[in-house]
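A.B. asks: what follows is a predicted structure for the sequence shown.
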Amino acid sequence: MDALFPAFLLLSFLILALGMGLWVFAGLLLVTVFGLGVIADFSPDRIGVIARSVLWKSATTWELAAIPLFIWMGEIIFRTDISERLFRGLAPLVEGIPGRLLHTNVMGCTLFAAMSGSTAATTATIGKITTTALAERKYYAPLAVGSLAGAGSLGLLIPPSIVMIIYGVLAEVSIARLFAAGVLPGLMLAALFSGYIMLQCVLHPQFAPKGVTSLTFAQLGRSFVDLLPIFALIVIVLGGIYSGLATPSEAAALGVGATILLTYMMRCLTLEVLVESLMSAVRTSCMVVAILMAAALLSSTMGYLHIPMNIANAIAEANFSPLALLLMLAAFYIVLGLFLDGISIVVMSLPITLPIVVQAGYDPLWFGVFLVLMVEMGMITPPVGFNLFVIQGLTGQPLGEVSWAAFPFFLVMCLAVAILAIEPRIALFLPSLMP
């Protein structure tokens, strides 16, 4: 028990710091200084040497270059009419499916997630079109809102994913292989969302008004034209990564260039859009990298205090089965998701949980997908579920109603986690095909 006391002390101090309203970056730095200066009793000079080395190394990692580029790509798309084209292109394709236009939330978020790694951008971009369109057509509001909340989180799982890039950097796992690991679980989760919508609309036909059941060649052609820019961006970004022709950072640069070119050709790119998207991307990227730098320093502090090793040894001595360990971690991450955003959850917990799961025999690639799924669940759980706030802003509904509408999709995510735990090859199949 004495070996775990430093971990308990650091965690308590971190909860206190964040509970006082400190920024995550400041809270992590404060806990780091406390750990090194008070618990480890390091001199200020030694703390300074450690901080300079760790902060510089964590901030200059080449893989991090993909983060601001993918964020900028999403910001440009958010400010143009690509989301409207996406809705127009998908609408005729779902007419014959139970639930009809409700599936545009799921399919639209799935496609947009393959262009942008941000769940907030995914939810806001798709939601600004579908929330109004579905309300005007008298679709069942809780199912429309809930499906957007759940599907919006796919921006974290379907590559390119900013959270996956962060996990890959911290866990020292190939980001390209991690992206590949997220494809099938992401499509599986999207299929589960659509399956739930179909089930509800079969049981309750009044949830979705009736429409046409046939699709003409003219409608199919117009859908193809509207969806062509989206598919082009997906092919450029993901095709470059999986073909081996580009690293994730290089593919991100290609994606930004292609997005600027396409939006210019579509005559929806203005100087104002370009400047606003760039400034927003800079602000978001600075926030993300600042948290990563502070988290890297906290991770080093835990290493100096032997916290990960002590916790791993304690769990090993407790002789938990791999399944029991997984259930404990799932509960742990659900609780964290109630209070923290996804990036903070990953950077704060990974130094402790990763050594434990590796020692238990889990593949780090698989655990990355599992962790992203758990973070997704936190995006739709109050009181800090970010997707809920985005949808509240779009619809004007009270947060409690939005949260209740999202709850069934939270349960669908739980089902997806269970399926992934039973059949880990869903995540590991595509990476196994890569050289």
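C.D. replies: In hand now; what should we look at?
A.B. asks: use CA for all of it now, contacts and neighbours both
C.D. replies: Fine.
A.B. asks: hmm, E75 and S280 touching each other?
C.D. replies: Yes. Taking contacts as CA atoms under 8 Å, S280 lies within contact range of E75: 7.3 Å.
A.B. asks: between those two, who's got more neighbours?
C.D. replies: Legend: neighbour count by other CA atoms under 10 Å for S280 and E75, higher for E75 (24 against 15).
A.B. asks: any idea which helix or strand carries that one?
C.D. replies: According to DSSP states H and E, E75 maps onto helix 66-78.
A.B. asks: try this one side by side with the last:
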Amino acid sequence: MGLLELSALLFLLLVLFLAGGLWIGMSLAAAGFVAIVFVHPQPGTFLATSFWEATGSWTLAALPMFVWMGEILFRTKLSEELFNGLSPWVRRIPGRLLHVNILACGIFGAVSGSSAATCATVSKIALPELSRRGYDQDVAIGSLATSGTLGILIPPSIIMVVYAVSAEVSIIRIFLAGCVPGLVVMGLFSLYIIVWALLNPRKQPPPEPRMSLAEKLRSSTQLIPCALLILAVIGSMILGWATATEAAGFGVLGSLALAAATGCLSWTNFRDSLAGATRLSCMIMFILAGAAYLTKAMALTGIPTALAAGVASLGLGPFGLIAMLTVIYILLGTALDGVSMIVLTTSIVVPMVQQAGFDLVWFGIFIVLLVEIAQVTPPVGFNLFVMQAQTGREQTAVAWASLPFFMMLVVAVAVITIWPPIATWLPDVLLNR
């Protein structure tokens, strides 16, 4: 059987397995087993060693710790404190408290690492408050659905850890590379809200009473615990005091202390956070293990190399390749979650990207932005489900409300593609000293 026929067979089998409801990790492993049968005399032994190598990494130990940190903070009063601490500073900007959605999601995303957790947690506080004060519900819902995706772009991020392990690049470099693009995305979201508010003054609620500087500072003291936790986690990695895994452990301890300080650390919350982190971590680990087996099987068959050579022969050029990958990832986002998108494609896409001369750290941020877009792309956009549950609206209505912010994410992809140093400048400056 030729490489073309084998790749078509594997793709068809994978689609059939996924469409039949088989777990993603098991579907990947089954497709890998079929591929390895053609090139390896002991497919079963190869399966066992691949699973062990994929999940026995010390670097990967950071993932369940970051997941647990997010689960703990999900059950604290952090989102309420963020809203109260940020709202006094945006009252004079067009759009006013709508900007709190973006700022709160950015800050909470920096300590949760999860898009869904960020979206759900902030929206629980922000939506009732914005509705009570008379803000436009469509813009509020759209901004929360898309700003929730900042949880996977602003470090520490679960998706970034998955990509770093899959592409074999530094987790710390990927974390740092997400900082400036995260600020760019937040700026684009706020810019849209400002333009919308200026064009729709009648949809704005009456101005709120002015607050003195002392009152604003007093409200902002609620941001201090969160800021300290972010600085402790990210700063310990930048300064070389801790690896990503050790920093994740410090983050868990800090989140437990924060939960205790706010009176939210009960035995029930502790147990629920641990159970939630275990479920999500096991799911991701199983997917990574299945993907690692499929990746090695594909490498032995020579399919990725042949595909990379085939794409190179098309003469697309670097930007043509990026445009093609953008379309492919957006289409994948209509059917797959972010982790699956990354682990399914990394083995095939990374050789192409390297051959085109792109930096793998930059490409990691590029993929994360596309995963952000996938989070608000029907029919499987997970943040759309979260906002549907929060508001009781149909998914189509939530998707339409998110469309302007969706376009801002597309603009962000274009911006970092045209100016790659936006992603690579910070890790180069801080880590190449």
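C.D. replies: Ah, there it is. Since the model is a prediction, treat every value here as computed from it, not as a measurement.
A.B. asks: one step back: chain center to the helix holding E75 of the first structure: distance?
C.D. replies: 14 Å (CA atoms, centre = their mean, to the nearest Å).
A.B. asks: how about whichever helix or strand comes after that helix: buried residues?
C.D. replies: Per DSSP H and E, the first helix or strand lying C-terminal to helix 66-78 of the first structure is helix 82-90. Buried residues in helix 82-90 of the first structure, counted by 16 or more other CA atoms under 10 Å: 82-83, 85-90.
A.B. asks: now distance to V417 of the first structure too, for those residues, in TSV please.
C.D. replies: As requested, these are exported to TSV (distance: CA to CA, whole Å):
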residue	distance to V417 of the first structure
I82	32
S83	29
R85	32
L86	29
F87	29
R88	32
G89	31
L90	28
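A.B. asks: residues near L30 of the first structure, how many?
C.D. replies: Quick note: L30 of the first structure (other CA under 10 Å) scores 17 neighbours.
A.B. asks: that should have said W62 of the first structure, apologies.
C.D. replies: Neighbours around W62 of the first structure, by other CA under 10 Å: 11.
A.B. asks: aligned partner of L191 of the second structure in the first structure?
C.D. replies: Counting by TM-score structural alignment, L191 of the second structure lines up with G195 in the first structure.
A.B. asks: mind telling me what element the spatially most central residue of the first structure is part of?
C.D. replies: In the first structure, the residue lying closest to the centroid (CA atoms, centre = their mean) is L156, at 2.0 Å. Applying DSSP H and E as the criterion places L156 of the first structure in helix 154-157.
A.B. asks: what span of the second structure is that helix aligned with?
C.D. replies: Using TM-score structural alignment, helix 154-157 of the first structure lines up with residues 150-153 of the second structure.
A.B. asks: which residues in the stretch 251-400 of the first structure form helices?
C.D. replies: Using DSSP state H, counting those that start in this stretch, the helices of the stretch 251-400 of the first structure run over 271-304, 307-318, 322-337, 342-359, 364-378, 386-395, 399-422.
A.B. asks: mind putting those into CSV with distance to M164 of the first structure?
C.D. replies: Shown next, in CSV, are the helices of the stretch 251-400 of the first structure (distance: least, CA to CA, whole Å):
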stretch, distance to M164 of the first structure
helix 271-304, 13
helix 307-318, 22
helix 322-337, 16
helix 342-359, 9
helix 364-378, 7
helix 386-395, 18
helix 399-422, 17
